[in-house]
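1. Quick one: sequence and predicted model below, then my questions.
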Amino acid sequence: MSANEIRNIYCIGRNYRLHALELGNEVPEEPLVFTKPTHAVVPMAGNIVGLPGNMGEVHFELEIVLRIGRAYERDIDTELCIDAMALGLDLTLRDVQSKLKAKGQPWLAAKGFKGSAPLGEWFAYPGAAALAGSEFVLMHNGEEAQRGNPADMLFNVSELIMYVGEHYGLGVGDIIYTGTPAGVAALHDGDQLQAVWAGTTVGSCSVKLV
């Protein structure tokens, strides 16, 4: 699926307890959903990703991304809705987000800017049991920056699909960024990033602040 085939981009905030706590946020009692425009998607395929360099810190957040291949219906086996997965970055203008949160305003300016959703290659979804037994890692300039286990999600894949499907609708071509583990930090010009799933690099890029 290319960027122009993606329909809706749903993102889940604070879906790992330690990430919520590291930013001083409350741990949510139900999924916290926001969206990004499709223009946020860029490949994470060894390319350079240009990001705003004059709007404060840009933070990386590595996440499991689910691709929907069958529309959600009530009482459907949610496993049937997923036809692939990837690792992607939910990039965040953290200083901008902090100002928006203080004013009670939407996060779009902090989360939806062009290039804010680098996306690695799609690969087969292994099923819920195998997913919970795997780990994903973000390497930042050759050093481990984040390590996540889907078993630590506050709301698992099935719960996310049901929640998004019931509240907003979920159809073919939609994708879900499922939340990031702890360890987020600011990016700098020239940084190198690698997304690793079960020991295999499935996405990489370098950063250019402009």
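-> All right, it came through fine.
2. use CA for all of it now, contacts and neighbours both
-> Will do.
3. Where is the longest strand in the protein?
-> Counting residues, the longest strand found in the chain (DSSP state E) is strand 200-209.
4. How far does it sit from its chain's centre?
-> Its chain's average C-alpha position is 14 Å from that of strand 200-209, according to C-alpha atoms, centre = their mean, to the nearest Å.
5. just stretch 184-200 next, same as before
-> From the chain centre to the centre of stretch 184-200 is a distance of 13 Å (C-alpha atoms, centre = their mean).
6. Check it against this one:
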Amino acid sequence: MSFVVTPPATVSVPVVGTQDRFPVHRIYCVGRNYEEHAKEMGFTGREPPFFFLKPADAIVAVDAGSQASMPYPSLTHNLHHEIELVVAIGKGGKNILAADAQHHIFGYAVGLDMTRRDLQNEMKKQGRPWCIGKAFEQSAPIGPITPAAQAGDVEHAEIYLQVNGQDRQRSHVSKLIWSIAESIEHLSAAWELQPGDLIYTGTPEGVAAVVKGDTLTGGVAGLEPLSIQIS
């Protein structure tokens, strides 16, 4: 078989303790999934979950102990950080029950959902899709994936982000409005999940702007931390 253009290389993420890599299929993101973040965005309560997607080329895969560079994206003057626990799907399925969700998880990682907030807000005002605010290249940095058996109690782990060594976000995964298992149940009712899917589970309060030169260091207790510099 020949192609009229060169097919893109497979996007992948390192896996802790092995030379193998996790190939990325789709990136699902859960919106407003911590109550305090929902409040700072102007919403309250346990609303039905909603999701958006990022393309595979949004991934910036960072090796353990390394720091990657993320270019400041075009068109925006208000680039926000959103630290998140990421779930890596190892076994696909549709209509997965929350009680069975754990059997579909390969592992966990620390991720950032970088957001062109000014563009997102403008699209919201116009009632238009806000892909331009979320689904751009290199908007989803991620650290190495820790297999589930080695990850500890991620559902009660601390999650944090520091910018230039100063706290910006700090909370606990237990404060998710929709748990990891519930998110998988809802997602798999709408899409058939596939091995290689990543789920960015939502961000706690404290989102704010970053500028060129800033260093972002984020973590979830029990997982490899993530470090990037905005260039």
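-> That came through fine. Only a predicted model underlies this, so the values are computations on that prediction, with no experimental measurement involved.
7. So after superposing, what's the score?
-> Here the superposed chains carry a TM-score of 0.91, computed using TM-score structural alignment, normalised by the length of structure 1; 208 aligned residues with a C-alpha RMSD of 2.2 Å.
8. Return the set of buried residues in the longest strand of structure 1.
-> For strand 200-209 of structure 1, the neighbour count (16 or more other C-alpha atoms under 10 Å) marks Thr201, Val202, Gly203, Ser204, Cys205, Ser206, Val207, Lys208 as buried.
9. any idea what the fifth one aligns with in structure 2?
-> Cys205 of structure 1 is assigned Ile228 in structure 2 as its aligned equivalent, the criterion being TM-score structural alignment.
10. measure that match to His156 of structure 2 for me?
-> As for Ile228 of structure 2, its distance to His156 of structure 2 is 25 Å (criterion: C-alpha to C-alpha, to the nearest Å).
11. Equivalent analysis for Val211 of structure 2, please.
-> Distance of Val211 of structure 2 to His156 of structure 2, given as C-alpha to C-alpha: 31 Å.
12. One more: Phe51 of structure 2?
-> 23 Å.
13. tell me the helices in structure 1, going along the chain?
-> For structure 1, the helices defined by DSSP state H occupy 17-22, 94-103, 108-111, 128-132, 157-167.
14. so which of those helices is the most packed in?
-> helix 108-111 (a mean of 19; mean count of other C-alpha atoms under 10 Å).
15. What is the corresponding segment of structure 2 for it?
-> Under TM-score structural alignment, the match for helix 108-111 of structure 1 is residues 131-134.
16. Touching that stretch from outside, list them.
-> In this structure, residues lying in contact with stretch 131-134 of structure 2 by C-alpha atoms under 8 Å, 6 or more residues apart in numbering are Lys54, Asp113, Met114, Thr115, Arg116, Arg117, Asp118, Leu119, Gln120.
17. Quick one: average offset of that stretch versus structure 1, please.
-> For stretch 131-134 of structure 2, the mean deviation from structure 1 after alignment is 0.4 Å (mean C-alpha distance after the TM-score superposition for structure 1).
18. which residues are contacting stretch 176-184 of structure 2?
-> Stretch 176-184 of structure 2 is contacted from outside by 30, 33-35, 46, 49, 87, 96-102, 155, 201-202, using C-alpha under 8 Å, 6+ apart.
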